[in-house]
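Undergrad: for reference, the sequence and a predicted model appear below.
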Amino acid sequence: MFRPLAITLCLLASVSAVEKTFLNPISEGADPWVTKNGKQYVWCHSEGNRGIALWVSDRLTSMGQKHVIWTAPESGPYAKEVWAPEIHLLDGKWHVYFAASDGKNANHLAYVLTSRDADPLGPYTVHGPFATGDGKDGKSPNIWAIDMTVLEVSGKRYAIWSGWDAPGTDKQFLYIAPMKSPTELSGPRVLLAKNDDYLWERTEEKQESRGLAEGPEVLQNGGRTFVTYSTAASWLPTYKLGMLELTGKDPLDPKSWTKRPEPVFRGTDETYGIGHSCFVKSADDREWWHVYHAKRDKGTGWRRAIFVQPFTFGADGLPDFGKPVAPGTPLPFPSGESSPTPKLPVSADFTQGHPKGFSYYGHLQFVAFEKDGMHLGTVPEKPVNDYRSGEKLVLDGGEFTDFEATATLRFVKGDRDAGLLFRVTQPSVGFDAQSGYFAGLIPRDKMLVLGKMDGKGWKEIGRAPVELPAEATHQLGVIARGPVIKVTLGGKEVLTVRDESYPAGTVGLRVVDTHACFSKLEVKTVGGR
């Protein structure tokens, strides 16, 4: 048995309860794509290289709820390596362009999913591959292609993608072709631009290294058409954005495109390996926002996270992307967007799927909603570019001061922390990337721990020994009333602490290098509903 342990620690309040800003990165992931659908944002992501998921949100700063719309077959030409999907509403239906292969990169080609109707959540049918090769038919032979996007200008539609110049060369250039329909090209490909006009377009920014161009994305404003592209090495910090502008009348004529002589967006010492951008308006259409990924490590690799930040157009009509924001830097919400303000009581049953109003921060493959609840920190059999980051699911916009919160959980694999976040503000991707408190169970130490985070680090403020039988289901609770915080297990008080650092905030669930299943979260006023 355990006895309540009382600890007192008094600090000055340091955080406002009202969320007015957010922090980057907002998610794990690479090759981000987001578009507006009425008042909602629709994010499109590869589902572990084996499918495609849409995340639907009311806000640009949160990816919202996850919906898997397509799973690749077990075998075949588009069964593996599903890369860089992006969704477009064309001719009244949604079209998801993606690249896939049979498991060998050299066999990557471009495909498209088409929805049945105007519902982005499907169902979908698959079409392709597109004829992205040589010859009049584009298939003699068909040639490697990734990162396909759509350009609409002067009433006509074109596909732009990154492709090899010949089979097996591994040399990436930007190509363009006219479209007969959203699922078919109507003419041969045209080389849009060279990939090594400038030293900064080469992988290591050296004369002896090769040029590389990929991730084309369209940006149109004030009657002008731009195409940004990612260049240099995606696996190195040298990755950056170049830009072309359509200055002629015919998009199929390479002479109609003018390349900017300098990068339009490049990394800093804090945010590097940036690329594969897309561009979207704020909720009220008053602001432009830049969405891109950045590397997590300065070494070789593809572990990345997603950033969003505003940009403007200069007096010359050119986009001014500025510099990539440093992780953890507060930014105002996009114009017209505000953090929601949920009211108590809150009850979330995770056995029914991903509830609306909760945002996930962590590796996209490390969360799953099953019949028995939300599996947080679950590691798939074959993870893609994985990393741990204190995976968490957080209720959007809560500003709770005095409340009771209870989480029902069990440990599946691992013996580190799993438990409740509370009085939390400004959550982001990272172990301690939030301000607020965490009460967690640690099977390894048979301990309950309480601590606080300031967005950069962790400080323990109390712990107590507890019994944690293997495979048992636990009810972990927090009762917060002013500066007094009580932590309960199975309804019995275990730990009491006095701390004034964080007077209010939202609630959530979090794991630390552990896989736990959460079936329920309930939050109510102290002593009431």
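TA: Alright, I've got the coordinates.
Undergrad: only C-alpha atoms from now on, for both contacts and neighbour counts.
TA: Will do.
Undergrad: buried stuff in stretch 24-41?
TA: Using 16 or more other Cα atoms under 10 Å as the test for burial, stretch 24-41 gives 24-36, 41.
Undergrad: what ranges does the stretch 401-529 of the chain have for its strands?
TA: 403-413, 418-425, 435-442, 447-454, 458-465, 474-481, 484-489, 492-498, 506-511, 515-524 (DSSP state E, counting those that start in this stretch).
Undergrad: and residue 80, which of those is closest to it?
TA: With Cα to Cα as the criterion, residue 80 lies closest to strand 515-524 of the strands of the stretch 401-529 of the chain, at 26.1 Å.
Undergrad: show me what the closest one is packed against.
TA: Packed against strand 515-524 by the contact rule (3 or more Cα pairs under 8 Å, 6 or more residues apart in numbering; DSSP states H and E) you find strand 346-349, strand 373-376, strand 403-413.
Undergrad: now the second one: buried residues?
TA: Of the residues in strand 373-376, those buried by neighbour count under the rule 16+ other Cα under 10 Å are 373-376.
Undergrad: and here's the other structure:
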Amino acid sequence: MSPRPRPRLLLLAAALLGLVLGLLPTATVPAAAASPAAAQPRAAAAAAGTFRNPLNTGPDPFMTHWNGAYYLTTTQGDSIKMWRSPSLGTLLTADPVTVWTDTDPSRNRNMWAPEFYRFGDRWYLYYTADDGIDEHHRLYVLESERDDPAGPYHFKAKLTPPNHADDFAIDAGVLQLGGRLYLAYSGINQYQHNGLNIAPMSNPYTVSGNAVALDAAGGCPEVREGPEFLYRNG
């Protein structure tokens, strides 16, 4: 490894660079080169305080890059749709594919926050759904028929920690740590109605132990939702 440059040498290099740049002619852009027509929509949007999501307009987005393409899901309501594109720039205009609908009336309404992960050679899609009553939201998981995040999928299991077997639960996320899996979600605990919980899993579709409440800090005293995990050096 080469030695780290000393501060004096860095200052000298910076001074020389500044001198060289000062001798170069300044590049200018004629006023006519800037298109007033192109600038008007941006100015109007800024004045109105609006913002257009460049990827998708739906809530609860989850995205994975796999095998040369980006796959995106968002909350759609009574179905789960997925967008696929080789570029982030074309996700917004990509045609969605419906990867799941359900005929079971206990879980075919208000499908929220789908997330999908690859374990082995199958994909597992986690989501929450109810029967039309918000308090009846529970967690479910689908399993792909082949090694493709876009499915097709079949229903695999309901995810229920033993100590919250019949409690409100939404926003599932999966943690992989030390060769084990953990289910994190937002649901009832001793801290709040929409609090963060985490439970061990024996495989991608089975909760194997009680959920533990996380007294997560934050600016809202009532709601903790949408747990996600960041992996260091991962």
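TA: Okay, I see it. Not measured: the values here are computed from a predicted model.
Undergrad: please state their TM-score.
TA: TM-score of the superposed chains, computed with TM-score structural alignment, normalised by the length of structure 2, equals 0.72; 186 aligned residues with a Cα RMSD of 2.3 Å.
Undergrad: rewinding a little: which of the helices and strands packed on strand 515-524 of structure 1 sits most buried?
TA: Of all those, strand 373-376 has the most neighbours on average by mean count of other Cα atoms under 10 Å, namely a mean of 24.
Undergrad: that strand maps to which residues in structure 2?
TA: Aligned by TM-score structural alignment, strand 373-376 of structure 1 falls on no residue of structure 2.
Undergrad: just name whatever secondary elements that strand is in contact with.
TA: Against strand 373-376 of structure 1 (3+ Cα pairs under 8 Å, 6+ apart) you get strand 367-370, strand 515-524.
Undergrad: most packed of the ones you listed?
TA: Highest mean neighbour count of these: strand 515-524, a mean of 23 (counted as mean count of other Cα under 10 Å).
Undergrad: okay, angle between that strand and strand 474-481 too, please.
TA: Counting by axes from the mean of the first three to the mean of the last three Cα atoms, to 10 degrees, strand 515-524 of structure 1 points 40 degrees away from the direction of strand 474-481.
Undergrad: residue range for strand 515-524 of structure 1 in structure 2?
TA: Mapping strand 515-524 of structure 1 onto structure 2 (TM-score structural alignment) gives no aligned residues.
Undergrad: try stretch 108-128 of structure 1
TA: The aligned range for stretch 108-128 of structure 1 in structure 2 is 137-157, by TM-score structural alignment.
Undergrad: that stretch: how far from the chain's middle?
TA: 17 Å (Cα atoms, centre = their mean, to the nearest Å).
Undergrad: show me what it is in contact with.
TA: Here stretch 137-157 of structure 2 makes contact (Cα atoms under 8 Å, 6 or more residues apart in numbering) with 71, 82, 97, 99-100, 107, 116-118, 121-131, 158-160, 167-172, 205-206.
Undergrad: mind redoing it with 7 Å?
TA: With contacts defined as Cα atoms under 7 Å, 6 or more residues apart in numbering, stretch 137-157 of structure 2 is touched by 82, 99-100, 121-130, 158-159, 168-170, 172, 205.
Undergrad: do stretch 205-221 of structure 2 as well
TA: 141, 156-157, 159-163, 189, 191, 196-202.
Undergrad: contact partners for the nearest residue to residue 409 of structure 1 once chain neighbours are set aside?
TA: Nearest residue to residue 409 of structure 1 in three dimensions, chain neighbours excluded: residue 518, at 4.3 Å (Cα to Cα, 6 or more residues apart in numbering). By Cα under 7 Å, 6+ apart, the contact set of residue 518 of structure 1 is 350, 373-375, 408-410.
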